[in-house]
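A.B. asks: return a 3D structure for these sequence lines:
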Amino acid sequence: MCTGKCSRCISVTLYPLVLISIICNIVLFFPDGDIQYAKDGHITEEVKYMGGLVGGGILVLIPALYIHLTGQQGCCGNRCGMFLSIAFAAVGVAGALYSFIVAVHGLINGPLCKVLLVWTTPFSDTKYLSDSSLWWKCTAPKNIVQFNIGLFGTLLATSCLQLILCGIQMINGLIGCVCGTCNEKGPL
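C.D. replies: This is a model prediction of the structure:
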């Protein structure tokens, strides 16, 4: 496969991952579908870091757009374009890594929830992920533990895929930069 075609495949695959990351991060601001928790500041701390919006979203979208444009230039684009795609893919790796780290911390620390009358993170020192019998401690928002696990888990998986794809593009860009274009001359 030509390095340009590979770039197009990577960028087209990154677009839905970017969208999923942004949507997950926005939804995390509204546990139980209620805006009151965000207004009152009762949001899990890792949500405020906006790993899905900034990291897996914007910092991956910009490289995806450039990588897509690089793949559009003839069969493989030019050597300079492929070299720049390495730098852009590195920005994508950094963004995906940021999203990954925030998602891991969100899963490890657990959700901010109401326990009796106090807002706290009751699971920051326990293994709540493997013991669902502890989830009853959170009385509000409703089903916040499942909500956080589902969305932070999705962000974790999405950022892993983004890391892999941007890493592949760095290698693809290096090959395109070193080996040059693969302009095929067809019949005149």
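A.B. asks: please make it C-alpha for all contacts and neighbour counts, starting now.
C.D. replies: Noted.
A.B. asks: for the chain, what spans make up the helices?
C.D. replies: 3-28, 36-40, 45-48, 59-72, 79-109, 144-179 (DSSP state H).
A.B. asks: residue closest to the middle of the protein?
C.D. replies: Among the residues of the chain, the one closest to the centroid is Gly56, at 3.0 Å (C-alpha atoms, centre = their mean).
A.B. asks: circling back: so which of the helices of the chain gets nearest Trp119?
C.D. replies: helix 36-40 (11.0 Å; C-alpha to C-alpha).
A.B. asks: second chain to compare with the first, below:
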Amino acid sequence: MCTGGCAKCLGSTLIPLAVLCTLANILLFFPGGKVVEDRTYITDEVWCFGGLLGSGVLMIFPALVFLGLQNNDCCGCCGNRSCGKRFAMFSSIIFAAIGVLGAGYCFILSAVALNKGPKCKTGENWSYPFKAGDYLADHTLWERCTSPDNIVPWHLTLFSLLLVMSGIQAVLCGIQVVNGLFGTICGDCKCCGCCGVSS
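C.D. replies: Purely as a prediction, here's the structure:
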């Protein structure tokens, strides 16, 4: 397996996931698909920008680095044909770690938001009517939210998507950490062979 090709595959997978996470976070600013009068009516975790920053913008950097690894000029560095590629693979480990942190941030926020439930109107007040995820198993509790319409399935669907996609991102970045270690030690098979042996 070529480490550069593997990194490119991971990068091309991370890009659409980052875009989807960004869109999901933006949609959460419109509870139930509607514009709310007061921003305090929006669930607190939405304002932490887990999908927008953690799994969105922050994920673009490692994705672009991974995409560029296969095209890096790895030959002719310090007289060693493979040290340029190895340094690039080593740097990808740092970006992969940043990706894991961003995805982890989004994952934790999404888990907290799912457990806490949405902020909605109950009677005359806006509050969090659910406790410790009790609404997840008992759909009859959803009736506590009188406004916005369909706020519970909206909240549940979008934060579940963020949870799953950020989890996938964390796994992909974790794979690149391992892939980057192999690339640092052995180089890339497409350019200079494995473990310094020319192809």
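A.B. asks: and of the helices of structure 1, who's closest to Lys127 of structure 1?
C.D. replies: When the helices of structure 1 are compared (using C-alpha to C-alpha), the closest one is helix 79-109, at 8.3 Å.
A.B. asks: now the closest one: buried residues?
C.D. replies: 79, 81-86, 88-104, 106-109 (16 or more other C-alpha atoms under 10 Å).
A.B. asks: residue contacts, Ala38 of structure 1?
C.D. replies: With contact taken as C-alpha atoms under 8 Å, 6 or more residues apart in numbering, Ala38 of structure 1 is in contact with Phe29, Phe30.
A.B. asks: could you check the distance from it over to Ile86 of structure 1?
C.D. replies: 38 Å (C-alpha to C-alpha, to the nearest Å).
A.B. asks: and for Cys6 of structure 1?
C.D. replies: On the measure of C-alpha to C-alpha, Cys6 of structure 1 and Ile86 of structure 1 end up 13 Å apart.
A.B. asks: check Tyr128 of structure 1 too.
C.D. replies: 40 Å.
A.B. asks: that older thread, list the contacts for the residue nearest to the residue nearest to the centre of structure 1 when sequence neighbours are not counted?
C.D. replies: Spatially, and ignoring its direct neighbours in sequence, Gly56 of structure 1 is nearest to Ala96 (4.9 Å; C-alpha to C-alpha, 6 or more residues apart in numbering). Applying C-alpha under 8 Å, 6+ apart to Ala96 of structure 1 gives the contacts Gly55, Gly56, Leu59, Val60, Ser159, Cys160, Gln162, Leu163.
A.B. asks: just among these, which is most surrounded?
C.D. replies: Highest neighbour count within the contacts of Ala96 of structure 1, by other C-alpha atoms under 10 Å: Gly56, with 35 neighbours.
A.B. asks: so what's that residue up against?
C.D. replies: Shown in contact with Gly56 of structure 1 (C-alpha under 8 Å, 6+ apart): Leu17, Val18, Ser21, Ile22, Gly92, Gly95, Ala96, Tyr98, Ser99, Thr158, Ser159, Gln162.
A.B. asks: count of neighbours near the closest residue to the third one other than its chain neighbours?
C.D. replies: Okay, so that is Ser21 of structure 1. Leaving aside its sequence neighbours, Ser21 of structure 1 sits nearest to Gly52 (C-alpha to C-alpha, 6+ apart; 4.6 Å). Applying other C-alpha under 10 Å, we find 36 residues neighbouring Gly52 of structure 1.
A.B. asks: so Gly52 of structure 1 is in contact with Cys24, correct?
C.D. replies: Yes - between Gly52 of structure 1 and Cys24 there is a contact under C-alpha atoms under 8 Å: 6.8 Å.
A.B. asks: mind listing the shared neighbours of these two?
C.D. replies: Residues touching both Gly52 of structure 1 and Cys24 (C-alpha under 8 Å, 6+ apart) are Leu155.
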